[in-house]
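Colleague: predicted structure and sequence below. I'll ask about it afterward.
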Amino acid sequence: MLTSQQIAAIHHIIRSVILTCFGMFIIYLVRTGSLHQYVEPNLNLYVKLSAMGLFATAIYQLHTAWEKWHGIEAAACDCNHDPSPSAIANVFYYSLFLLPLALGFLR
């Protein structure tokens, strides 16, 4: 049986994967030259920089998952948003982010 800390760690890992996928999607759009189909050309630099921010946030989520899994309490501001205890709600929330990624990669 998983503890609540381990369940929270799994949620952080899922969030990290989603953030990494968004960053990879931006890189994919840049490499294929189709970024201009999604954003204004003047914003290309900012979108490319946002991919770096997404990767940095994904690394932070992995670090938080590792701490939660090992039971390390971080001296934070107590501003974490715990996931819903409902599995159906969690699937719905994560699918809101996964659906655009799936549509983008499968186009």
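Modeller: Cool, the structure landed. Numbers count the residues shown, from 1 in each chain.

Colleague: okay, CA-based contacts and neighbour counts for the rest of this
Modeller: Fine.

Colleague: Arg15 touches His63, doesn't it?
Modeller: No: between Arg15 and His63 there is no contact under Cα atoms under 8 Å: 11.8 Å.

Colleague: now do the top helix by length along the chain: distance to the chain's middle.
Modeller: Ranked by number of residues, the top helix in the chain under DSSP state H is helix 4-32. Chain-centre distance of helix 4-32: 4 Å, with Cα atoms, centre = their mean, to the nearest Å.

Colleague: do stretch 22-34 as well
Modeller: That offset, for stretch 22-34, works out to 16 Å (Cα atoms, centre = their mean).

Colleague: so which residues make contact with that stretch?
Modeller: Stretch 22-34 is contacted from outside by Leu35, Val47, Lys48, Ser50, Ala51, Met52, Leu54, Phe55, Leu101, Gly104, Phe105, using Cα atoms under 8 Å, 6 or more residues apart in numbering.

Colleague: against that first model, consider the following:
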Amino acid sequence: MSTRQRRAIVHHLIRCCILGAFGFYIVFLVRTGSLAGYVEPNLAAAVKLSAIGLFATAIYQLHAALSEWQGYSPEACDCNHEPSPSFAANLIIYGLFALPIVLGFAM
């Protein structure tokens, strides 16, 4: 397995975790009854449906990671782009998405 494949797998898994965490956070807010404190009550149904979309996208990212692990690379379709090779840039980008989730669950 090449370094590029390992990096792609790690990026797909990080994205899967972040998307799944957003979905679980929405479910958590619905279960605790505090969703109305974050969104307009008229939009509550749309936010609940968005959790399904987040879970579906997380499953797709998991599938992409497993496909990459098995050796299938979607380079032929040119439907993916390479993440930044910089660790600091990736940390900042993923941190921007992970920070609200961490703060939401912490409070």
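Modeller: All right, it came through fine. These figures come from a predicted structure and were not determined experimentally.

Colleague: more neighbours: Arg15 and His63 of the first structure, which one.
Modeller: The neighbour count for Arg15 of the first structure versus His63, taken as other Cα atoms under 10 Å, is higher for Arg15 (19 against 16).

Colleague: residues in contact with that one?
Modeller: Ala58, Gln61.

Colleague: which strands and helices sit next to the strand or helix carrying Gln61 of the second structure?
Modeller: Assigned by DSSP states H and E, Gln61 of the second structure belongs to helix 44-69. Applying 3 or more Cα pairs under 8 Å, 6 or more residues apart in numbering; DSSP states H and E, we find helix 44-69 of the second structure packed against helix 3-32.

Colleague: relative to the first structure, what is the average displacement of the helix it packs on?
Modeller: Superposed on the first structure, helix 3-32 of the second structure shows a mean distance of 0.5 Å to its aligned residues (mean Cα distance after the TM-score superposition for the first structure).

Colleague: run the chain-centre distance for that helix.
Modeller: For helix 3-32 of the second structure, the distance to the chain centre is 3 Å (Cα atoms, centre = their mean).

Colleague: and the angle from it to helix 44-69?
Modeller: 160 degrees (axes from the mean of the first three to the mean of the last three Cα atoms, to 10 degrees).

Colleague: quick one: Thr64 of the first structure from Ser16 of the first structure, how far?
Modeller: Per Cα to Cα, to the nearest Å, Thr64 of the first structure is found 10 Å from Ser16 of the first structure.

Colleague: out of these two, which sits in the busier spot?
Modeller: The residue with more neighbours, out of Thr64 of the first structure and Ser16, is Ser16; 24 against 20, by other Cα under 10 Å.
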